[in-house]
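>>> how would this look folded up:
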Amino acid sequence: MLKFFTSNKHTPRWIVLTIDLAASVMSIVFAFLLRFNFDLTNEYFDRIWQIIILVFVTRLIVFLLTHSYAGIIRFTGTKDAIRIILVITYTNAIYIAINYSSFFFAHQKYIIPFSVILIDYFVSIFLLTGFRLFVKTVYYEANNLFKEEKRVVILGINEDAVTTKRVLTRDPKIKYKVEAFIDPYGTGKKKQLDGIKFYKLSELESVFKKSDIYELILSDKSISTLQKQKVIDLCFEYDVNVLTLPDAKDWINGELTYRQIRKINIEDLLEREPIKLDEKQIKKDILNKTILVTGAAGSIGSEIVFQLTRFQPKMIIVLDQAESPLYNLELELKEKYGFHNYEIIIGDVTNPVRMQKVFETFKPDTIYHAAAYKHVPMMENNPSEALRVNISGTKIIADTALAFNAAKFVMISTDKAVNPTNVMGASKRIAEIYIQTLQQQNKTAFVTTRFGNVLGSNGSVIPRFTQQIEEGGPVTVTHPEITRYFMNIPEACQLVLQAGALGKGGEIFIFDMGKSFKIVNLAKKMIQLSGLKLGTDINLKFTGLRPGEKLYEELLADKENTLPTVHKKIMIAKTRQYPADEVIAQTEQLISVLKNHDNFEIVGLMKQIIPEFISKNSVYETLDK
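Below you'll find the model as predicted:
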């Protein structure tokens, strides 16, 4: 008997159909007995078999037409219950129609009393859904008898927490026991939720000590970032796995399944308080405008494109030289965002003829310039490419925007432009200076946004660590003291849009990057999240600073300070002004040597333009002597 309930084979449909028909017959008989106080009159006693046959045939036809018996019973859910209710409604409506036909066109009598039809309606629903739920419950309980119990704590006392608990108890593969709910708001009273005790957040450690907890699931999305980080650190200390729920909008068909409960990732650990945008101001800046995004297939560019769709631009010109990523971006715009007011342009920002044609054709109002080379070691070995793309490419786009009287030009820069120690940072700083100089011509508003490392972007440290962990290590870090500021991609792009809307021209906006993180600690946490133990399952290796790499990044230069804006996370860097003629002449001279591909000549001229550019861990240190 137990083997029958624990089998993974599906119950044959004919058996389910037979049971449903038997339940229907039982229901109509019970309805008659209940209606007449278990004392049938002779009139109905003589006709009960005719009525049973009528019910049997009617239900059989409707069951066959609707396939109400076709579902897998152990997965019975809300939709199955609704289907049963509809089927019973159809059949009982047929009884009513037969009653009226009999009364008006035959015997002037009702075949089945209306009160019996009403009782049968509710009894049938109860029996058919009850049978399914009974089998489902027995199946899960029987399957859980011989499984190892895994104890779980759920952080939250909201509806999502209760839903999570019920999803866990229904999981067919693992026997979960929800040990406790944790109240993140600390009522101080030990109450029960869905039959399970809940405790204050301050009591979480005592729950860990008292019980061998396997997992903690974060079900309450409203808890503060600080609370979440403290909980995760405590879980690491007690070797408890941490999971989180997807957003409710991402639940499949509005229902949560166990497969959707995912492991927490490193972005969750570095998460900061959500940014509050002035969406009215951003929409005013973008609504019905033609927007050009360069480098649109990259991590930052693509996210800017996606976020722009919310603000109803007239057209987004999506420009990049990478064919396949552009194709993927186009699919996502159509399928995920349902956005169609765009034009895909394959082109290189360093091609002035191509860029001229783009501006002639579309006449963009606003340009978000995200096209750039960003990898420090790669640019240290290839200064001519940093000059060609980051400086010359920016100059071409900025000059063309000015020539076509674009309203605004927003450049994406980096914290590596501050007191640069590498070619990449220096190239971005020269680009910043050049577009600030163009602002003096007062036609187009030239704005710069400067921020740090972006989590999960192409080539960033997070995907690299993930790959190394999957391959069994070692996880490589350049230096035990190296630190970086981090933002996630959506956060960075939100601030770019907000700064773009705030900019009047000439500003370098810097973002509140929060605290900097030690990269070695980041690596250790990622190893913990993967379920491995450092030194036992996987090793950590220090490889030495790469060419041009700093230990610490800065958002402001020594001679810069900031002015506040209306947005608390965005500030304006007060920078020195450069003579326009001098900057333009130096930039053109620098670009003119590109044809020689002489790395030392290029870097030497960069250092003349930016005296604070002091190379570190680089062959170009000889130029600083």
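
>>> going forward, measure contacts between C-alpha atoms and count neighbours the same way
OK.

>>> list the buried ones in the top helix by length along the chain?
Criterion DSSP state H: the longest helix present in the chain is helix 114-144. Residues of helix 114-144 classed as buried: 116-117, 119-121, 123-129, 131-133, 135-136, 139-144 (neighbour count, 16 or more other CA atoms under 10 Å).

>>> compare with the first, here's sequence two:
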Amino acid sequence: MRYLRTLGLIILDIILINFSYLLGLVLRFDGKTPEIYLNSYFKYAIYITLLQIVIFYFFGLYKTMWRYASIEEFLKVIGAVVFASVATAIVFITLIDREIPRSIYVMALLFETVLISGVRLFSRARDVFLSKGFKNGKKPTSQIKRTLIVGAGEAGVLALKELRKHKEIASIPVAFIDDAPEKKNKIIKGIPVVGTRHDIPKVVKDYKIDEILVAMPSIPEVQQKEILEIANKTKIKTKIIPGYYKVIEEDKFDLNLIREVEIEDLLGRDEIKLDDNSLSEFIENKVILVTGAGGSIGSELCRQIIKYNPKQLVMLDFYENNIYDIQNEIKRTYEDPQIVVLIENIREMERMEYVFDKYKPNVVFHAAAHKHVPLMEDSPVSAIKNNIFGTLNLLKCSDRFGIDKFVNISTDKAVNPTSIMGCTKRVCEIMVQTMNEKSKTDFVAVRFGNVLGSNGSVIPLFKNQIKEGGPVTVTHPDIIRYFMTITEACQLVMQAGAIAKGGEIFILDMGEPVKILDLAEKLIELSGFVPYEDIKIEFTGLRPGEKLYEELLLNKENSCKTEFEKIFIEKPYVHDTEILNKGLEKLEKDIHNNNKLELVNDLKYIVPNFTPDI
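Sure thing, here's the model as predicted:
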């Protein structure tokens, strides 16, 4: 189809070139052109035509899609016509035929400029006409979307070209937004830059925008968040080119890069800067064991670790379905990855000893844990068996088999715990630091808050509730949480492990806390609904063991920065080993009684600041 259009345009240019010269001859002699001049022209018409078509070709007049052409392309047409006409005149006047009056070449130049550029302008004008909402005097179907592109830089221009190229998308760019003052009121590829981010609401109204595309992938995430929040308030569908595409080359740009705005984009968190050298030294050619490898954190750790070429990645989980999925994903992504998948239970010491003895890991990332607060309130025995004694098995094996580093994944719920789950994770932190005091292995813990999109987290819950038409349930209007993306959390966990010296509790900078109610409202808006009108929000009350506010640090005076701006350290603390051991003995004895009150008291013995609901 493209070649037929090009051929058609060439044929049309041939007709217009000859028509221009013949019209010049007719007008020059008032309609009574002497036969000698007509014969002279027809004798060389084919050469005149061929010369000009070749020049047009080298000027690129048959490569441009004229319905999307900008001012630059039309200036190129004029330049090509002028050059071709002057070249024709010089060749024929000086070398071939001096009989044709010189004025004919000037007149032909004027006619060609009007006709050849006019034909191309027609396609462009028709497209603009349709983009403004008219077709045969009537508004077009609602399928055509008037698009506002935020960002008139390289990414925005490339997105513009792609949207124009793919008519099936029915997205017609009509305006740019850009904060650069030098770009305001400029025309880029035929599209005006009409204001800054603060003008988005007005532009949406004035230009009858149906869709917003944020094409500023290289700006800081905090600024991107501001832009998305402004766009979100317009209630207009917003899409984005994700921030991890920092450099977009024209021959690699793909419309598939453009995606819907997710709630993660509204967190406004800057890109993580990792030390690849320290991570390579930490992981490359090492045997890495990841427990809970099928879970949200564990599976993402596996994705990140495999990039650094471990000698072997041992993926361990008790639940087979999820770990089967991540195993297949890695095999599809990498050629002959050195991975081993084990279905084992960390509660069973004998099996853990077998795993450590056979695979001899250098580093352990321990991400296997029961994490749901309300469920663990109802199943305290399972929480203690898995989170405390399962972890203790791994700590003992790591010490006995002489691994280099053990990295325990902790949680903000371990700080001044109010739930059984949180308290079990605090006990794990104490065990990690205590074991570090007497072992050659470096034992550390990494503590962070909620992970967006993880299994069972609030985001998937809200999305399902919205999909069902509501209501969206929030426990309390004032409840706040710290949030981090899965990828971000896992990258920081690995970096913390790389710089660990032993005994530290690393705290990841979670940014500003987020109100769960605000999160619910934004998710409803991103789904194209109006909160409280289209989708109701109901408050259900705090669940057992749930805090209104989460904390990340036990003692702010006892924390310090690291070389990485998002990683802090709670300085090593020497715990009372006798209290810990006695408390663990009591727990091991009382878990057989299945008495929640006894277990809570045992936990309080180890963690005195544990304040349960009961």
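
>>> So after superposing, what's the score?
For these two chains in superposition, a TM-score of 0.76 is obtained (TM-score structural alignment, normalised by the length of the second structure); 513 aligned residues with a CA RMSD of 3.6 Å.

>>> picking up where we left off before, show me what the helix or strand following the longest helix of the first structure is packed up against.
Downstream of helix 114-144 of the first structure, the next assigned helix or strand under DSSP states H and E is strand 149-155. In terms of contact count using 3 or more CA pairs under 8 Å, 6 or more residues apart in numbering; DSSP states H and E, strand 149-155 of the first structure is assigned the packing partners helix 159-170, strand 175-183, strand 213-218.

>>> immediately after the second one, which helix or strand?
Using DSSP H and E, the helix or strand that follows strand 175-183 of the first structure in sequence is strand 191-193.

>>> Quick check: that following strand compared with the second structure, mean distance?
When the second structure is overlaid, strand 191-193 of the first structure sits 1.1 Å from its aligned residues on average, using mean CA distance after the TM-score superposition for the first structure.

>>> any chance of the helices and strands packed on strand 149-155 of the first structure in TSV, plus mean neighbour count and distance to N265 of the first structure?
Formatted as TSV, those follow (neighbours: other CA atoms under 10 Å; distance: least, CA to CA, whole Å):
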stretch	mean neighbour count	distance to N265 of the first structure
helix 159-170	18	19
strand 175-183	23	21
strand 213-218	22	12
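
>>> which residue lines up with Y485 of the first structure in the second structure?
In the second structure, the residue equivalent to Y485 of the first structure is Y482, according to TM-score structural alignment.

>>> ok, now which ones touch its match?
Y482 of the second structure makes contacts with 449-450, 510-514, 550, as judged by CA atoms under 8 Å, 6 or more residues apart in numbering.

>>> Could you tell me which of those residues count as buried?
By 16+ other CA under 10 Å, these give 449-450, 510, 513, 550 as buried.

>>> counterpart of H575 of the second structure in the first structure?
So H575 of the second structure corresponds to Y578, using TM-score structural alignment.

>>> Which residues are in contact with the nearest residue in space to its match that is not next to it in sequence?
For Y578 of the first structure, ignoring the flanking residues on the chain, the nearest one in space by CA to CA, 6 or more residues apart in numbering is T437 at 6.9 Å. With CA under 8 Å, 6+ apart as the criterion, the residues that contact T437 of the first structure are 577-580, 583.

>>> residues of stretch 176-196 of the second structure that come out buried?
The neighbour-count criterion (16+ other CA under 10 Å) identifies 176-179, 183-184, 188, 190-196 as the buried residues of stretch 176-196 of the second structure.

>>> And the contacts of that stretch?
With CA under 8 Å, 6+ apart as the test, stretch 176-196 of the second structure has contacts from 69-72, 148-152, 157, 173-175, 197, 199-200, 203.

>>> The match of H575 of the second structure - how many residues pack around it?
Per other CA atoms under 10 Å, the neighbour tally for Y578 of the first structure reads 13.

>>> Leaving out the residues flanking it, which one is nearest to E437 of the second structure?
G503 is the one closest to E437 of the second structure (CA to CA, 6+ apart), at 7.4 Å.

>>> From G500 of the first structure, how far out is the counterpart of that neighbour in the first structure?
Matched to the first structure by TM-score structural alignment, G503 of the second structure sits across from G506. According to CA to CA, to the nearest Å, G506 of the first structure stands 11 Å off from G500 of the first structure.
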